[in-house]
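1. Output the structure for:
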Amino acid sequence: MLHKTNGIVLRTVKYGDTSLIVSIFTELFGLQSYIVNGVRSSKPKAARGNLFQPGNILELVVYHQEIKNLQRISEFKLGFIFNSLHFNIVKNTVALYMIELLQKTLKEPEQHLELYYFAENALKVLDTAEMPIAANLPLFFTLKVGEYLGFKLNGRFSEYTPYLDLQEGHYIDLPPHHIHHLDPIGSELTDAISQCTDAAQLGNIAMNKERRRKLLYAYLEFFRLHLPEFVEMQSPPILHDILDA
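-> Okay, here's the model as predicted:
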């Protein structure tokens, strides 16, 4: 049966001489793998295979059968045309971080509508964002992905609760008896980031490159504490080098 759905390309692997196997986070079916034939030959039609670049948002018509691990695509085209994301090295690196985080956290082929809409919008925002919005977007994106996956930070930073306990996921009055917590500065910044309702607000949150780096690694540790299958990511060191952040 054919279905229309949007999807975000996460990963592309060459298959055979002319085909691709593509991992796509779809609006309707969550994470899915598709085989796409005939898009790597010398024929002009094969140039359409370039549309399966990680981060691209596609409009798809797909065959879907619950019992299959590998689905097929009937039709595909760009659902959104990026102006700078694929050409600006900073934005492209931020996008690759976002895509890798989705790859590492989405394991089951189940619908995540709110997360899908958030991720699609975040990529569109990144395309037009300026610094420091782009530099702070990975922090915001990471916290929000965790929230949509079910481990939201509870409480608020205040003079009475100045420490964020990452193991328990809430703000507390004194440092806990373990290493998985943020100091008052990091806790206050995290609260400010998590309270943003619009990406433009990220531009008002000032921090130096070392603080931004430490926060991102702390958030990824938060993921490891709450997602046992979460494995180390490759993109953060590259992200920090490119952002100088």
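2. Going by C-alpha atoms from here, please, whenever you check contacts or count neighbours.
-> OK.
3. Can you check my assumption that Tyr117 lies in a strand?
-> No. Under DSSP: H, G, I helix; E, B strand; the rest coil, Tyr117 falls outside any strand and is assigned helix.
4. dump the residue contacts of the closest residue to it other than its chain neighbours.
-> Residue nearest to Tyr117 in three dimensions, not counting chain neighbours: Glu27, with 7.7 Å by CA to CA, 6 or more residues apart in numbering. Contacts for Glu27 (CA atoms under 8 Å, 6 or more residues apart in numbering) come out as 5-7, 111-113, 116-117.
5. Of those, which is the nearest to Leu20?
-> Gly7 (16.1 Å; CA to CA).
6. And for the closest one, the neighbour number?
-> By other CA atoms under 10 Å, the residues close to Gly7 number 28.
7. SS state for it?
-> In the three-state summary, Gly7 is assigned as strand, counting by three-state DSSP.
8. Tell me which helix or strand the spatially most central residue of the chain sits in.
-> Taking CA atoms, centre = their mean, the centroid of the chain lies closest to Met98, which sits 3.0 Å from it. Following DSSP states H and E, one finds Met98 within helix 89-105.
9. Helices of the chain, start to end?
-> With DSSP state H as the criterion, the chain has helices at 89-105, 113-128, 133-148, 184-194, 209-226, 235-243.
10. who touches the second one?
-> Judged by CA under 8 Å, 6+ apart, the contacts made with helix 113-128 from elsewhere in the structure are 8, 25-28, 30, 55, 57, 82-85, 91, 95, 134, 137, 141, 145, 148, 199.
11. Mind checking which of the residues you listed are buried?
-> Taking 16 or more other CA atoms under 10 Å as the criterion, what is buried in these is 8, 25-28, 30, 55, 57, 82, 85, 91, 95, 134, 137, 141, 145, 199.
12. For the comparison step, fold the sequence that follows:
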Amino acid sequence: MLEKVEGIVLRTNDYGETNKIVTMFTHEKGKKAAVARGAKKTNSRLSGVTQPFTHGFFLIQGGRGLGTMQQGEAFSSMRRIREDLTKTAYAAYIVELTDKTTEDGEANPHLFHLLQKSLDYINEGVDPAIVTNIFEMKMLSQAGMHPEMSACAVCGETEGKFGFSIRENGLICHRCFERDPHFLPLTPAAIRLLRLFYFFDLERLGKIDVKEATKKELRAAISMYYDEYVGLYLKSRRFLEQMEQFDHAFNGKEQRNDD
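-> Sure, this is the predicted structure:
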């Protein structure tokens, strides 16, 4: 059985001296793995199309289980991502999060489109930190998490000062802060963006410019929620955190020198 799928390469693993096992997230079949014979050879016709983040068409021989990749044609190699360490770090986290929260063979065209658009935006130069925050917020439902983002999770009020509460699973207003002494205070800008990222259509993303201080708030809230409710340990997340810490320290030093 030969089938053609549209997919994005999530990861590859060496298989013997010259082969790769390529794990893709496909539009038609969800997550699917296939052996790409000879793909480790630099002159192989499968070498280029089996690079991580590549979006393309793939011909797979075999039914269920591990098939064999016969051919591939790239729509986009995501070259700009692979040439930039920062973009690579964010993209690697996005694909690993997709990999760890999905099962083989479960079709999810909506998730495929979300993944594709997110990588496209990063490749095109949109702020990768913000694209990643949007992806994380939209992936919560994939992980079975549904925080209350439209109103206070306790009293239902939509106006007032808000913070983020792990205990109450979402936003809480100033009237209900006492319900969770450990709530995370957030500025109105951070609250507005968290709501926006959770609800809006990614296709509508235009030019977006977020202050570094607000980015830190977004990262703190989203990371706290994922640590508590999703509970995934991702190597790419750890590397990203280390890189962000270095960037913040470097930028702070540069600012002090300017002063």
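13. ok, now which ones touch the counterpart of Tyr198 of the second structure in the first structure?
-> Superposed on the first structure with TM-score structural alignment, Tyr198 of the second structure falls opposite Ser194. Taking CA under 8 Å, 6+ apart as the contact definition, Ser194 of the first structure lies against 140, 143-144.
14. Now with 10 Å, please.
-> For Ser194 of the first structure, the contact set (CA atoms under 10 Å, 6 or more residues apart in numbering) comprises 139-144, 147, 152-153, 156, 202.
15. ok, now Gly16 of the first structure?
-> Here Gly16 of the first structure is in contact with 37-38, 40 (criterion: CA under 10 Å, 6+ apart).
16. cool, and Lys152 of the first structure?
-> 143-146, 169-170, 194.
17. Which members of those are the farthest-apart pair?
-> Val145 and His170 (16.7 Å).
18. just checking, what residue in the second structure corresponds to Tyr117 of the first structure?
-> Under TM-score structural alignment, Tyr117 of the first structure pairs with His113 in the second structure.
19. And for Leu143 of the first structure?
-> Using TM-score structural alignment, Leu143 of the first structure lines up with Met137 in the second structure.
20. burial count for that match?
-> Met137 of the second structure has 22 nearby residues by other CA under 10 Å.
21. same check, this time on His240 of the first structure
-> The burial count for His240 of the first structure: 19, using other CA under 10 Å.
22. ok so, going back, ranking the contacts of Gly16 of the first structure by neighbours, who comes first?
-> Arg40 leads these on contacts (other CA under 10 Å) with 21 neighbours.
23. isn't Tyr219 of the first structure right up against Ser187?
-> No. Tyr219 of the first structure is beyond contact range of Ser187, at 11.3 Å (criterion: CA atoms under 10 Å).
24. who has more neighbours, those two?
-> Between Tyr219 of the first structure and Ser187, Ser187 has the larger neighbour count (other CA under 10 Å), namely 22 against 18.
25. Can you give the distance from stretch 239-246 of the second structure to the centre of its chain?
-> In terms of CA atoms, centre = their mean, to the nearest Å, the centre of stretch 239-246 of the second structure is found 16 Å from the chain centre.
26. same check, this time on stretch 75-91 of the first structure
-> Per CA atoms, centre = their mean, the centroid offset for stretch 75-91 of the first structure relative to its chain is 15 Å.
27. Ok, stretch 243-255 of the second structure next?
-> 23 Å.
28. And stretch 204-217 of the second structure, what's buried?
-> 214-215, 217.
29. any idea which of the residues you listed is the one closest to Asn251 of the second structure?
-> Lys215 (13.8 Å).
30. can you pull the contacts of the closest one?
-> 129-130, 133, 189-190, 193.
31. Which two among those are spaced furthest apart?
-> The widest separation within the contacts of Lys215 of the second structure (CA to CA) is 16.0 Å, between Ala129 and Ala189.
32. just checking, Leu2 of the second structure touches Thr68?
-> Yes. Between Leu2 of the second structure and Thr68 there is a contact under CA under 10 Å: 9.4 Å.
33. Determine the residues that are contacts of both of these two.
-> By the contact definition CA under 10 Å, 6+ apart, Leu2 of the second structure and Thr68 are jointly contacted by 59-62.
34. Scan those residues and report the most crowded one.
-> Result: Ile60 is most packed of those (other CA under 10 Å), 23 neighbours.
35. Name the nearest residue to that residue, ignoring sequence neighbours.
-> Nearest one to Ile60 of the second structure, counting by CA to CA, 6+ apart, is Met69 at 4.6 Å.
36. Let me see the contact set for the one you found.
-> 2-4, 20-22, 33-37, 39, 46, 50, 58-62.
37. Show me just the buried residues among those.
-> 20-22, 33-37, 39, 46, 50, 58-61.
38. Just the residues you listed: which are in strands?
-> Using DSSP state E, the subset of those located in strands is 20-22, 33-36, 58-61.
39. which of the residues you listed lies closest to Glu254 of the second structure?
-> Taking these together and measuring to Glu254 of the second structure by CA to CA, the closest member is Val22, at 42.0 Å.
40. Now that closest one. Nearest residue, chain neighbours left out?
-> Nearest to Val22 of the second structure is Thr12, by CA to CA, 6+ apart, at 4.6 Å.
41. cool, and Leu239 of the first structure?
-> Closest to Leu239 of the first structure by CA to CA, 6+ apart is Thr93, at 5.9 Å.
42. and the one you found, how far is that from Gln234 of the first structure?
-> 12 Å (CA to CA, to the nearest Å).
43. Compare the two (neighbour count), which wins?
-> A count of neighbours by other CA under 10 Å puts Thr93 above the other of Thr93 of the first structure and Gln234, at 21 against 11.
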